[in-house]
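Asker: could you work out the structure for the sequence below:
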Amino acid sequence: MADDALDLVRQRVIVISLVAWLPLLALAALDGHLLGSQVTVPFLMDLEVHIRFLVAVPLLIIAELVVHRRLRPIARAFLDRKIIPEASVTRFDEAVRSAFRLRNSVAAELIMIALVYGVGVLVVWRQYMALQTTSTWYAIPSSGGLTLSHAGLWYAFISVPIFQFLLIRWYFRLFIWTRLLWQVSRIELSLLPTHPDRVGGLGFLSNTVYAFMTLLAAHGAMLAAQFANRIFFAGAALTEFKAETGAMVVFLLCLVFGPLLVFAPQLAQAKRTGLSEYGMLAERYVREFDTKWLRGGSPDGEPLVGSGDIQSLADLANSFDVVRTMRIAPITRDAVIRLAAAVLIPILPLALTMMSLEDLIKRLFGLVF
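Answerer: Now for the predicted structure:
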């Protein structure tokens, strides 16, 4: 259902989501755990499972197409902008081909499947994710651990592995993206300190992070789902999850922005070189300007008004200022704020567990205005 062209996205979203969720509905009904008081968390009241498979999983699949479309032109941008020197084009092309080979590796995906079942299900989910002290539609706590229901067996060995595989696959692809950028950063790039984007011509990389907004929104939805179950069924309060929320936001921002830091050494070197070279150029120009216009060195009869010397002096000052304010990473504050918001927005509705909708709106307007 997937190929290199990333077709059939709508079909993949529907089929994968329903394979993960629909059998749980049927089996929970068969077990008598759809609603009622037999268990503390009946299936229809389990917000975590619905959000995970009907919201987060579709977002993880859709994000694949979004990232593919947004990042595909990046390799061409390096060449079109002459950032890769002619002598290094072959090396650059090999790095791109290597990234595609790794992305399409069957062996890598088989290893991820083994990791999901060997660690993700048996260790991470059973020990840290499943509700251990509360009876649920998928498991009943006992002295020997959790006893899975019929729906719980499908949940533990089909649904959760599908979700974890999609998630790990995304982390693997972020690793491939990081590896590609690192290999490109090993090439001696042709950076321009006076480029108006103030990152030597790499400003186009600043927009690549927006491709990951859907992925971060999926993580925010997963986080909100976990919090919701613990608020409604374990008596927790939203304020108890400040540390978890902050840690997740920092982790995701580092995951997305971290790869761009590989260009910091070359950008810092370009800035130092630019400050030195343009500083020497400015020194020569202002001395000649001073000699000509203030020390009597101008030819007799040459008018000051209308002379291009003053405009050239201003242009040189602007160029030097661009070099002086050059950043050492293609990261913008706007991008950081937007991506952090993508994680936090899915959690925002849970604030209604602590205050009324009217109070929440008033506080939000107070923050904005």
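Asker: only C-alpha atoms from now on, for both contacts and neighbour counts.
Answerer: Will do.
Asker: who's in contact with the residue nearest to Leu267 when sequence neighbours are not counted?
Answerer: Leaving out its chain neighbours, the residue that sits closest to Leu267 by CA to CA, 6 or more residues apart in numbering is Ile328, at 5.0 Å. Listed by CA atoms under 8 Å, 6 or more residues apart in numbering, the contact set of Ile328 reads Val199, Phe263, Ala264, Pro265, Leu267, Ala268, Lys271.
Asker: next: Ala108.
Answerer: For Ala108, the contact set (CA under 8 Å, 6+ apart) comprises Leu102.
Asker: that one: which element?
Answerer: Applying DSSP states H and E as the criterion places Ala108 in helix 106-115.
Asker: packing partners for whichever helix or strand comes after that helix?
Answerer: Counting by DSSP H and E, the next helix or strand C-terminal to helix 106-115 is strand 139-142. When contacts are defined as 3 or more CA pairs under 8 Å, 6 or more residues apart in numbering; DSSP states H and E, strand 139-142 packs onto strand 145-148.
Asker: thinking in terms of the whole chain, how far from its middle is the strand it packs on?
Answerer: 36 Å (CA atoms, centre = their mean, to the nearest Å).
Asker: and what of stretch 325-334?
Answerer: Counting by CA atoms, centre = their mean, stretch 325-334 is centred 17 Å from the centre of its parent chain.
Asker: to compare against the first, here's another:
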Amino acid sequence: MTDLEALFRHGPPRRLAYFVRASRPPFVRPMPRVLLVLVIGWLPLFLLTLLTAPNDLRDLLNDIAVHARYAVATPLLVVAYGSCGRRLGLIAGNFARAGLLDDHGKQVLREQLAASRRLLDLHVVEVATVMLAFAVAIATLSGLTINEDLAAWTRDPGGKVLSLGGFWQFAISLPLLLTLLLGWFWRIMVWARLLARLSRLDLNLIASHPDQCGGLGFLGQSLRAYSAFGMALGTIAAGRLGHDHLLGTSTSFTDWLLAGGSLALVAVLCLGPLCVFSGGMMQTWRWGSMAYGALATDLGTRLETTWLGRQRSAEQEAASRERPEILEAPDFSAAADLFTVTGGVQSMRFVPVDPRSVVVLTVATLLPFVAALFLTMPFNVVIATLKGLLV
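Answerer: This next block holds a predicted model:
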């Protein structure tokens, strides 16, 4: 594994995993890590409920929100560390390989990659992430009334204190999920900082580049890399949606709010950092559209003069002599090629993403909502609900 591949695998909770020996074999591979977080965050909820309150086991089985958070979202965040972390580093390194940087720019890239590594490995961030995760878990519990707001399996038969399963959820399962989430938020902040620094360099953007992004189209791969992360966020919200449907407290507005809010959050976190290149791309487009537009006009005028007998003014003749000869009669292919290139320049995008990558991330984020609906509602009702979300 190269340093670039390992770069964004650093960050919280990497040192915590090392402290509890979860970064050593066999936990260096994704599947053992997934099993570990399931054993820590999800399985004890069943075991403790079965031992202390077996009558509430059915209530736990029906708690879709809990399973969505700890059996699906938490493992997805762990999977994202391997898949997305590796690809983000390779995408950052491609700035040098793609010919976008001069020697000075390549030196700045190396310096910024080293700075990103230092930020990801900060001890204070690691400690703050864990402490904040526990603080949020405690604040969440303190804002709830045990005998009114919590499910039956999370409280003892008297309804005044937490059961062992409920205690484990707020003491271990929820902080584990929040630690992984906060670690990802910090990783995205470092990624955004790196892109912001690179956007200030004198990038060699090409208006006629076939990716229609000036040569930055490879950055769109980051959206596909974020698929597991986006699905994890969608799963958390979809679990709440399914829980509300089972209780009969959902409405079309809340369904739309959960789905739309999740998609908006994923867009801000994953697509937002790429917008720092919009200024440079717009400047490249403005220059390219004028330069290629003038060249296409000159070539079209020559073509019509040669084959259609169109007359040109003295100013057009003078401007034409200043440009290299690009049309050799009777070659029409030169005109067709230039007009195609000019059309591509005019269609240049202002954010370095392609529609397919956006669709992949969108589907990954919204797929858990479809699954939640099918788990909690009859098929015909699900179809009607989906139509309501789309219309």
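Asker: would you mind getting the average deviation of the helix holding Ala108 of structure 1 from structure 2?
Answerer: Compared with structure 2 after fitting, helix 106-115 of structure 1 has a mean deviation of 1.2 Å; criterion: mean CA distance after the TM-score superposition for structure 1.
Asker: just tell me the aligned range of that helix in structure 2.
Answerer: On structure 2, the counterpart of helix 106-115 of structure 1 by TM-score structural alignment is residues 123-132.
Asker: ok, which stretches of the stretch 251-391 of structure 2 are strands?
Answerer: In the stretch 251-391 of structure 2, no strands are defined using DSSP state E, counting those that start in this stretch.
Asker: any idea how far Pro352 of structure 2 is from Leu257 of structure 2?
Answerer: 28 Å (CA to CA, to the nearest Å).
Asker: so which of those two has more stuff around it?
Answerer: The residue with more neighbours, out of Pro352 of structure 2 and Leu257, is Pro352; 24 against 15, by other CA atoms under 10 Å.
Asker: what sits against the counterpart of the more buried one in structure 1?
Answerer: Alignment note (TM-score structural alignment): Pro352 of structure 2 maps to Pro330 of structure 1. Taking CA under 8 Å, 6+ apart, we find Pro330 of structure 1 in contact with Val199, Leu202, Gly203, Leu205, Ser206, Leu260, Leu261.
Asker: trace the last one over to structure 2, please.
Answerer: This points to Leu261 of structure 1. The equivalent of Leu261 of structure 1 in structure 2 is Cys275 (alignment by TM-score structural alignment).
Asker: Ala133 of structure 2 versus the closest residue to that match other than its chain neighbours, what's the distance?
Answerer: Spatial nearest neighbour of Cys275 of structure 2, chain neighbours left out: Val351 (5.7 Å); criterion: CA to CA, 6+ apart. With distances taken as CA to CA, Val351 of structure 2 is found 34 Å from Ala133 of structure 2.
Asker: repeat that for Leu271 of structure 2.
Answerer: 25 Å.
Asker: residues making contact with stretch 65-74 of structure 2?
Answerer: Contact with stretch 65-74 of structure 2 is made by 37-38, 41-42, 173, 177, 180, 231-233, 235-236, 238-240, 242-243, as judged by CA under 8 Å, 6+ apart.
Asker: try 7 Å this time
Answerer: With contact meaning CA atoms under 7 Å, 6 or more residues apart in numbering, stretch 65-74 of structure 2 is reached by Leu38, Gly41, Trp42, Ser173, Leu177, Ala232, Thr235, Ile236, Gly239, Arg240, His243.
Asker: one step back: the residue nearest to Cys275 of structure 2 is in contact with Gly280, isn't it?
Answerer: No - the pair Val351 of structure 2 / Gly280 is not scored as a contact, 9.9 Å apart, by CA atoms under 7 Å.
Asker: show me which of those two is the more surrounded one.
Answerer: The residue with more neighbours, out of Val351 of structure 2 and Gly280, is Val351; 24 against 19, by other CA under 10 Å.
Asker: which residues touch that one?
Answerer: Leu274, Cys275, Phe277, Ser278.
Asker: how close does the second one get to Asp3 of structure 2?
Answerer: When you say that, I think you mean Cys275 of structure 2. For Cys275 of structure 2 relative to Asp3 of structure 2 (CA to CA), the value is 26 Å.
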